[in-house]
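[1] sequence first, then the predicted structure, then my questions.
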Amino acid sequence: MTAPHLENTYVKLSLLDLSNYKHLQDIAKEKDLIFYSPSDISTPEALKEYVQTAVDGYYNKTTIPFIIYDKTKQAYAGSTRFGFINWKNKLLHIGWTWIGKEFHGSGLNKQMKFLMLQYAFEVLKFDKVEFRIDERNSRSRKAVEKIGATLEGVLRKDTLMQDGFKRSTCCYGILKEEWAEIKRTVFEGF
């Protein structure tokens, strides 16, 4: 599997691996950056383990992890991933997304999501993209709703968090037959 290189005027998504993850060490230390995630990136060791898990998934063809570079600010901003890639059923998840607080509200996330959705639907020719979000994470839920994802249901108390809390997960989706309209109405001219 060849890693895609996704890029536009604003953002560049390159394969995240053990050769470049150190660009994210300072961002990963930000307080509560991934509060709603069951993962831990708070120490250099935890971040390396997080990246190693992503790399392992890449070699098993179940994930494609990206390091995010904000071309406007000329700085590394965080990480995102295609995950739970199901090649047979043409379904994947977009998630594991975290960007430094200085990049919040900048439009960077929307730029990344456009590139990822475009790749999933137009290059991979997948039938569906899903997003799984902690039901308490209203910011992320609103963000995927703004890009046209539909709430399909809630998995109740399905994920154990770092602090022992059992979260419920909102499942959102976009179907390939919805993509053209979403691309035209949400992403055109942004």
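    Thanks, I have the structure now.

[2] switch to C-alpha atoms for all contacts and neighbour counts from now on
    Will do.

[3] dump the residue contacts of Ile166.
    To be clear, residue 166 is Lys; Ile isn't right here. By Cα atoms under 8 Å, 6 or more residues apart in numbering, Lys166 lies in contact with Lys157, Asp158, Thr159, Leu160.

[4] pull out the buried positions in stretch 95-104.
    Within stretch 95-104, the residues scored as buried using 16 or more other Cα atoms under 10 Å are Gly95, Trp96, Thr97, Trp98, Ile99, Gly100, Phe103.

[5] second structure follows, compare the two:
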Amino acid sequence: MWIKQQELVGRFVTLEPLAESHIEPLQKAVADGEPRKLWFAHVPAVNQMADYVAEAIAAATHGDVPYAVRSTATGEIVGTTRYYNVDAPNRRALIGYTWYADCAKRTPVNTECKLLLLAHLFEQLNAIAAEFRTHYFNRASRAAIERLGAKQDGILRNHQIMENGSYRDTVVYSIIASEWLAVKANLISKLDR
């Protein structure tokens, strides 16, 4: 495996390799603000969390690296994120499956999660690119990805069929290796404020 499962530790969060022991804390996190009610996002309901975690752990055998996000301030698990569609020969990976409890929103949590994931990719693994994808209608996610410094590559129209039968237009963003130092400086600046 190109990306190994390992803990990533920052000032505000710790990314812990996802395990069955995270099911109950993630059920509590997903109940905070009910992010699952966003029709355009893939966020599990409380009663779906065991399956969600089992599927993520199974995907790890094929190269995905799923994490539970623990807040340093509270010690609580506040969400998940992961590397997925890892392309080792081309040294690139997608970052996604990210959702947070409401208590983590408008805090340093997401900024530092992305800093840790991107630094690991570009600085330890010599990645060429990191990619992000989100639903066209997920304006909050699109804005957050753009605030990171990612650039929009395009839109995959009718890319996926949603649970409600609608078609998802997927907006694709990336950060390439030559942009990393500027992106890193931007993220660190945000965290220092």
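    Received it, and whenever you're ready, just let me know what you need. Here the structure is a predicted model, which is why all the values come from computation and not from measurement.

[6] ok, and the residue of the second structure most remote from its centre, which helix or strand is that part of?
    Most distant from the centre of the second structure: Gly165, at 24.4 Å, with distances by Cα atoms, centre = their mean. Counting by DSSP states H and E, there is no helix or strand that carries Gly165 of the second structure.

[7] TSV for the buried residues of stretch 95-104 of the first structure, including distance to Gly189 of the first structure?
    Below are those laid out as TSV (distance: Cα to Cα, whole Å):
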residue	distance to Gly189 of the first structure
Gly95	24
Trp96	27
Thr97	24
Trp98	25
Ile99	23
Gly100	25
Phe103	21
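
[8] can you get me a residue count around Lys4 of the second structure?
    Using other Cα atoms under 10 Å, Lys4 of the second structure has 11 neighbouring residues.

[9] then Leu148 of the second structure?
    When neighbours are counted by other Cα under 10 Å, Leu148 of the second structure registers 18.

[10] what are the ranges of the helices in the first structure?
    25-28, 44-59, 108-118, 138-146, 176-182 (DSSP state H).

[11] re the thing from before, return the distance of the residue farthest from the centre of the second structure relative to Leu94 of the second structure.
    To Leu94 of the second structure, Gly165 of the second structure is 25 Å away according to Cα to Cα, to the nearest Å.

[12] before we move on, back to that, figure out which of the helices of the first structure is closest to Cys170 of the first structure.
    Proximity to Cys170 of the first structure (Cα to Cα) singles out helix 138-146 among those, at 8.2 Å.

[13] which strands and helices lie in contact with the closest one?
    In terms of contacts (3 or more Cα pairs under 8 Å, 6 or more residues apart in numbering; DSSP states H and E), helix 138-146 of the first structure is packed against strand 128-134.

[14] mind listing what's buried in the strand it packs on?
    By neighbour count on 16+ other Cα under 10 Å, the buried set for strand 128-134 of the first structure is Lys128, Val129, Glu130, Phe131, Arg132, Ile133, Asp134.

[15] next, the angle helix 138-146 makes with that strand.
    Using axes from the mean of the first three to the mean of the last three Cα atoms, to 10 degrees, the direction of strand 128-134 of the first structure lies 160 degrees away from that of helix 138-146.

[16] strand 128-134 of the first structure vs the second structure, average distance?
    Taken over the aligned residues, the distance from strand 128-134 of the first structure to the second structure averages 0.4 Å (mean Cα distance after the TM-score superposition for the first structure).

[17] list the contacts of that strand.
    Residues from elsewhere that reach strand 128-134 of the first structure, judged by Cα under 8 Å, 6+ apart: 36-37, 90-95, 117, 120-121, 140-141, 144, 167-176.
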